[in-house]
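# No letters, just coordinates:
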C-alpha cells in the first residue's frame, strides 16, 4: 500500500481537471459536486487504510462508490425535477423531498441504458458485483464487521480496499474531465495513471 504515490496521483489529477464545468447549469453543478464528494470519501479511505482500520475503510468505500454513481446518474439520467430536489438547500423539507431519489440498483439500471456509458458501466458493474455484498455487511454490522472486529484484518484486505478506492477516484476524475467539455482531457487522465500502478487496482 503506497499512500505517498496515491496522494501524488490525486494531486496530479486534481491539477489536471481544475477547470470550470462546460455548462453553468444546476445539472452540471450537482454532478460536479457529487464527483468531488466521492473524492472526499476517497481521501478518508486512504487515511483509514493507512491506519489499519478495515471497518471504517469499508464503510466509507461504499459511500465513495455511491457518490460517484450518483454523480454520473445526475448528469446523464436524472430528471430536471430530481436535479432540482438534490440541489435544494438543506432543510427538513428538502431532506424529506429526496426520499424517493433512486438507490444504487436503479441508478445502475438507468446508466446501463445509456450507450455512451458502456465502458464506464463495465467498471461500475465489476465493482458492485465483487464488493457490494461485503461492503453492505460492514456498513450494517454483519458477519464481515463481526469477523474483522474479532480478528486483525490482513494487509491484503486493506490493500485491496485502498487500490479499489483509488480506482474509483480515477473514475471520478474522468467524470470531472467530461464535465469540463475539453475533449482530450479524459484521455489525459488515463495517461497519467500509467505511472501509478502501485496504488491502483491490479489487472484482472
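Received the coordinates, thanks. Given the structure is predicted, the values throughout are model-derived calculations rather than measurements.
# Only C-alpha atoms from now on, for both contacts and neighbour counts.
Will do.
# From residue 143, how far off is the residue of the chain positioned farthest from its centre?
Computed with Cα atoms, centre = their mean, the residue of the chain farthest from its C-alpha average is residue 150, at 28.8 Å. Residue 150 sits 11 Å away from residue 143, going by Cα to Cα, to the nearest Å.
# Same question for residue 64.
Remark: distance between residue 64 and residue 143 (Cα to Cα) = 22 Å.
# gap between the host helix or strand of residue 70 and the chain center?
Using DSSP states H and E, residue 70 sits within helix 54-76. A distance of 4 Å separates the centroid of the chain from that of helix 54-76, by Cα atoms, centre = their mean, to the nearest Å.
# Against that first model, consider the following:
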C-alpha cells in the first residue's frame, strides 16, 4: 500500500504539471473547467493524505467529490448553457448562491453531455458512475458501507482499488486538459503517462 501511495503521488505531480499549461482557446467555460480540475485534483491529493493517516472512511467520501468536480468540468465545456456557465462562475453573493442551486446534479449533467461530449471523455465518467457512485454515497451519508467497514476494518484490496480509482480520475483530468490545450505533445505525454504509471490504475484509459 505504501508503494502504491508513493507512485500515486508521483503521478499526481505529473498531472499538476500538465494542468499548468494554458488552454488553446480561453473562455469562461475553460476557465471554470480548469478550476474544477484543480478542485478534483485537490480531493485526490487529500484522499491520499487521509489514507496515509488511516482515515479510510473520510478518504472514500472524497472519491465521490473528486468525481463530481470532474463531471462538472466536462459539463461546463461540452453541455452547459451560457446562462448556466454565468451562474456557476458569478461572483459569490447571497443572491448568486441561491441562483447556483439550480445547476444540474451529476445524473442530469451526464445525460446532457450525451451526444455532445466525445465518447472517450464520457465513457470513463459513465463507468465510474455505474460501478462506484452509489456505494460512495453510503460513505458520505453514514450508510451501511460506512458502518460495516468502520466497525470491521477495510481490506487492503478495497483500499488499493479506491486509490487506483482516484488515480483513474486524475488520469481523466490529465487527458481532458491536454485536449483543452490542443497541444499534440502534451496529449502524447498524457497518453504515455498511462503506460509509465500503469501500476497506479485498474485499467489503462482509452483515448480512442
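Good, I have the coordinates. A quick note: this is a predicted structure, and the numbers were derived from the prediction, not measured.
# out of residue 64 and residue 143 of the first structure, which sits in the busier spot?
Neighbours per residue, other Cα atoms under 10 Å: of residue 64 of the first structure and residue 143, the larger number sits with residue 64, 27 against 12.
# what ranges do the helices span in the second structure?
Secondary structure of the second structure by DSSP state H: the helices cover 2-19, 28-52, 56-78, 82-88, 94-100, 106-113, 119-128, 134-140, 144-152, 156-181, 184-196.
# Pick the most deeply packed of those helices.
helix 56-78 (a mean of 24; mean count of other Cα atoms under 10 Å).
# and it, which stretch of the first structure?
On the first structure, the counterpart of helix 56-78 of the second structure by TM-score structural alignment is residues 54-76.
# in the superposition, what's the average offset of that stretch relative to the second structure?
Once fitted to the second structure, stretch 54-76 of the first structure is off its aligned match by 0.5 Å on average (mean Cα distance after the TM-score superposition for the first structure).
# Surely residue 49 of the first structure and residue 158 touch.
Yes - Residue 49 of the first structure lies in contact with residue 158 (Cα atoms under 8 Å); the separation is 5.6 Å.
# overlap in contacts of these two?
Counting by Cα atoms under 8 Å, 6 or more residues apart in numbering, the contacts common to residue 49 of the first structure and residue 158 are residue 57.
# measure whichever residue in the second structure pairs up with residue 34 of the first structure to residue 67 of the second structure for me?
Counting by TM-score structural alignment, residue 34 of the first structure corresponds to residue 36 in the second structure. Using Cα to Cα, residue 36 of the second structure is found at 10 Å from residue 67 of the second structure.
# cool, residue 168 of the second structure as well?
Going from residue 168 of the second structure to residue 67 of the second structure by Cα to Cα gives 10 Å.
# What residues does the residue mapped onto residue 104 of the second structure from the first structure make contact with?
Alignment note: residue 104 of the second structure maps to residue 102 in the first structure; criterion TM-score structural alignment. By Cα under 8 Å, 6+ apart, no residues touch residue 102 of the first structure.
# Could you measure from residue 102 of the first structure over to residue 59 of the first structure?
20 Å.
# now residue 2 of the first structure
For residue 2 of the first structure relative to residue 59 of the first structure (Cα to Cα), the value is 21 Å.
# Kindly report the same for residue 137 of the first structure.
For residue 137 of the first structure, the distance to residue 59 of the first structure - Cα to Cα - is 9 Å.
# residues contacting the closest residue to residue 29 of the first structure other than its chain neighbours?
Excluding its sequence neighbours, the residue lying closest to residue 29 of the first structure (Cα to Cα, 6 or more residues apart in numbering) is residue 21, at 7.5 Å. Contact partners of residue 21 of the first structure, counting by Cα under 8 Å, 6+ apart, are 28, 29, 32, 179, 180, 181.
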